[in-house]
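Colleague: Predicted model and sequence below, questions to follow.
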Amino acid sequence: MWAFLQHLSFWDWLALGTVLLILEVFGAGGYLLWIGMAAAAVGVLTFVVPDLSWELQFLLFGLLSIATALYWWRRQRSAVRQSDEPNLNLRGQELIGKTFVVHEAIVDGRGKIKVADGVWMARGPDAVTGSRVRVTGQQGAILLVEPAE
């Protein structure tokens, strides 16, 4: 093992970098990409300066790996931004505050309202078919309603 470490060549580092880049393909979220790039950078540096000791090579690899992983982490954090439409994939949330017509009378707190070309279950005070209600909230697939004014 010591003989291998003392005779590390740039090919070893390039092979490690290649293996890490291949593993990145299987979904590591970008981290193995940058660590693979650090291994490739140490390989190039070892090609340019072949007399680097194995300790220095490992130290450079560790420092470059940490630096590139931190760079990737910061870049990912800064890329997160607020959406223009925060309720885009929260079905029903966009209906809160809007007024709709009762499709099936709300009796004992349960009924249905007509929303565009669909019908939603509704919970709220009793209301007759055809009356208007305003959506005040949502519990799963049930819209909470109150009489519209």
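Modeller: Cool, the structure landed.
Colleague: hey, let's count contacts and neighbours off CA atoms from now on
Modeller: Will do.
Colleague: Strands of the chain, residue ranges please.
Modeller: Using DSSP state E, the strands of the chain run over 99-107, 110-115, 118-123, 132-139, 142-147.
Colleague: Quick one: closest of those to residue 14.
Modeller: strand 132-139 (55.1 Å; C-alpha to C-alpha).
Colleague: Residues in contact with that closest one: which ones?
Modeller: 92-93, 95-102, 143-148 (C-alpha atoms under 8 Å, 6 or more residues apart in numbering).
Colleague: any idea of the angle it forms with strand 99-107?
Modeller: 80 degrees (axes from the mean of the first three to the mean of the last three C-alpha atoms, to 10 degrees).
Colleague: And strand 132-139, what's buried?
Modeller: 132-138 (16 or more other C-alpha atoms under 10 Å).
Colleague: could those be laid out in a markdown table, adding distance to residue 32?
Modeller: As requested, the buried residues of strand 132-139 are exported to a markdown table (distance: C-alpha to C-alpha, whole Å):
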| residue | distance to residue 32 |
| --- | --- |
| 132 | 57 |
| 133 | 54 |
| 134 | 51 |
| 135 | 48 |
| 136 | 47 |
| 137 | 44 |
| 138 | 42 |
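Colleague: Which two of those residues have the greatest separation?
Modeller: Every pair of these checked by C-alpha to C-alpha; the farthest is 132 and 138, at 17.3 Å.
Colleague: Take this one as well and set it beside the first:
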Amino acid sequence: MEWLSTWDVWHWLMLGFGLLIAEIIVPGIFLLWWGLSALVVAGLMALFPALSFSTLSFIFAILAIFLSLIWWKYQRNRDYLDDQKTALNQRDHAMIGAKGIVEEVSANGIGRGRFGDTTWRIKGERLQIGDTIQVQSVQGITLNVKNVL
């Protein structure tokens, strides 16, 4: 059982490469950071062979958690920005800037407009049937439009 507490450089290398291979098999960008941490610890052990197993294990744990949190924060910000730019499954937001024709209008400025082969609920000022309109913004299921001259 003594071999469990006396790791050499190659033990850390095997752990690091094992985790990297596991990341390839089970993708998720989580084991990558733990594997890289093990490789860094192997490098530290090669440079400073007097470091104890407990010190190296502590460095490994702190580094793995730190790298995982840094990646999580980076990816979370990137996902948020991607969600802001995408129009995937948000056809109403993809309609901004689209031009159409007013088909129906009521007294309060709400009506229906045709955009391609689809009609949408629209809201705008001084709309008349047959006017060409352009989508300015989206509020729920209503397209806010303005007349295009």
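Modeller: Thanks, I have the structure now. All figures in this text were calculated on a predicted structure; none of them were measured in a lab.
Colleague: Need the TM-score from the superposition.
Modeller: Once superposed, the chains reach a TM-score of 0.60 (TM-score structural alignment, normalised by the length of the first structure), with 139 aligned residues with a C-alpha RMSD of 4.1 Å.
Colleague: give the contact list for the residue positioned nearest the centre of the first structure.
Modeller: For the first structure, residue 80 is the residue whose C-alpha lies nearest the centre (C-alpha atoms, centre = their mean; 9.1 Å). The contact partners of residue 80 of the first structure, by C-alpha under 8 Å, 6+ apart, come to none.
Colleague: What separation do you get for it and residue 73 of the first structure?
Modeller: 11 Å (C-alpha to C-alpha, to the nearest Å).
Colleague: max-length helix in the first structure?
Modeller: Counting residues, the longest helix found in the first structure (DSSP state H) is helix 54-79.
Colleague: Could I get the buried residue list for that helix?
Modeller: 54, 57, 60-62, 64-65, 68-69, 72.
Colleague: ditto for stretch 136-149 of the second structure
Modeller: Neighbour-count burial for stretch 136-149 of the second structure [16+ other C-alpha under 10 Å]: 136-138, 142-147.
Colleague: mind checking how far it is from the chain centre?
Modeller: 28 Å (C-alpha atoms, centre = their mean, to the nearest Å).
Colleague: do stretch 53-60 of the first structure as well
Modeller: For stretch 53-60 of the first structure, the distance to the chain centre is 35 Å (C-alpha atoms, centre = their mean).
Colleague: now stretch 118-128 of the first structure
Modeller: 35 Å.
Colleague: which residues are in contact with that stretch?
Modeller: Under C-alpha under 8 Å, 6+ apart, the answer for stretch 118-128 of the first structure is 102-114, 141-147.
Colleague: returning to that earlier point: do you know which of the strands of the first structure lies nearest residue 35 of the first structure?
Modeller: Closest among those, using C-alpha to C-alpha: strand 132-139, at 45.2 Å.
Colleague: residue contacts, residue 45 of the second structure?
Modeller: 8-9, 51, 56.
Colleague: quick one on the thing from earlier: which secondary structure elements does the longest helix of the first structure sit against?
Modeller: Packing contacts for helix 54-79 of the first structure, counted by 3 or more C-alpha pairs under 8 Å, 6 or more residues apart in numbering; DSSP states H and E, involve helix 31-48.
Colleague: Which residues are in contact with the closest residue to residue 56 of the second structure other than its chain neighbours?
Modeller: Spatial nearest neighbour of residue 56 of the second structure, chain neighbours left out: residue 41 (6.4 Å); criterion: C-alpha to C-alpha, 6 or more residues apart in numbering. With contact set as C-alpha under 8 Å, 6+ apart, residue 41 of the second structure has these partners: 12, 56, 59-60.
Colleague: ok, now with 10 Å
Modeller: Taking C-alpha atoms under 10 Å, 6 or more residues apart in numbering, we find residue 41 of the second structure in contact with 9, 12-13, 16, 35, 47, 55-61, 63.
Colleague: quick one: residue 39 of the first structure and residue 149 of the first structure, what's the gap?
Modeller: 68 Å.
Colleague: After superposing, tell me the mean distance of the longest helix of the first structure to the second structure.
Modeller: For helix 54-79 of the first structure, the mean deviation from the second structure after alignment is 3.2 Å (mean C-alpha distance after the TM-score superposition for the first structure).
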